[in-house]
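>>> have a look at this prediction, sequence included:
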Amino acid sequence: MQGMGETGENCPFEFNFKPETFKAGDTVSYRVTGSLEGFPFVGTLLEVHDDHVIIAGDANDPTARYRGTREDRPVVDYAEI
């Protein structure tokens, strides 16, 4: 995500977009269904499973854990939020 913003600054995050290499601690860009669809979110992977991931959605709230799909930009169901 290079050249973002009005002054061309770079995104401060380095994302892992390769689900086959996901590991706990990776930063991912994830999506949420429903009324939040289309907005990008940033989270840290806590757990990686064969068919899903667990994302820490808020660094200031350790209880904010979301189950997402295991794909380049995981999808979290709005009901999880």
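Perfect, thanks for sending it.
>>> C-alpha only now, for contacts and for neighbours.
OK.
>>> in this structure, which strand is the longest?
Once the chain is assigned using DSSP state E, the strand that runs over the most residues is strand 41-48.
>>> list the contacts of it.
Surrounding strand 41-48, the residues in contact under the criterion CA atoms under 8 Å, 6 or more residues apart in numbering are 22-32, 53-58.
>>> also this one, for the comparison:
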Amino acid sequence: MQGMGEGGCPFTFNTDPATFKAGDSVSYRVTGSLEGFPFAGVLLEVHEDHVVLTSDPNDAASRMRATREARPVVREEDVC
């Protein structure tokens, strides 16, 4: 991704699913019409086979289930 490498990104993302913990910042992807765009979020919950993240930590209703991988994937229909 352009601008996501050295010095190009103001965020530090955890990209190691084995070390994910609540509060980590992650870069995530969305399927469908939003595919290809990078999104930034914060992990709220970490489970063995998935994570729950938010794009807005100040909005309690903004919760999305995603895959547990280096850049989690959210289904477009689950985007809040």
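Yes, it's here. The structure presented is a predicted model; accordingly, all values stated were derived computationally and were not measured.
>>> rewinding a little: in the second structure, what stretch matches the longest strand of the first structure?
Taken onto the second structure by TM-score structural alignment, strand 41-48 of the first structure occupies residues 39-46 there.
>>> cool, stretch 66-76 of the first structure as well?
The alignment of stretch 66-76 of the first structure onto the second structure (TM-score structural alignment) spans residues 64-74.
>>> now stretch 20-32 of the first structure
The alignment of stretch 20-32 of the first structure onto the second structure (TM-score structural alignment) spans residues 18-30.
>>> now tell me what touches that stretch from outside.
Residues from elsewhere that reach stretch 18-30 of the second structure (CA under 8 Å, 6+ apart): 11-15, 35-46, 71-76, 79.
>>> so where do the strands sit in the second structure?
With DSSP E applied, the second structure shows strands at 25-30, 39-46, 50-54, 64-67, 73-74, listed in chain order.
>>> helices or strands up against the third one?
Taking 3 or more CA pairs under 8 Å, 6 or more residues apart in numbering; DSSP states H and E as contact, the helices and strands that strand 50-54 of the second structure lies on are strand 39-46, strand 64-67.
>>> quick one, which of the ones you listed is packed in tightest?
The highest mean neighbour count among those belongs to strand 64-67 (a mean of 21), with neighbours defined as mean count of other CA atoms under 10 Å.
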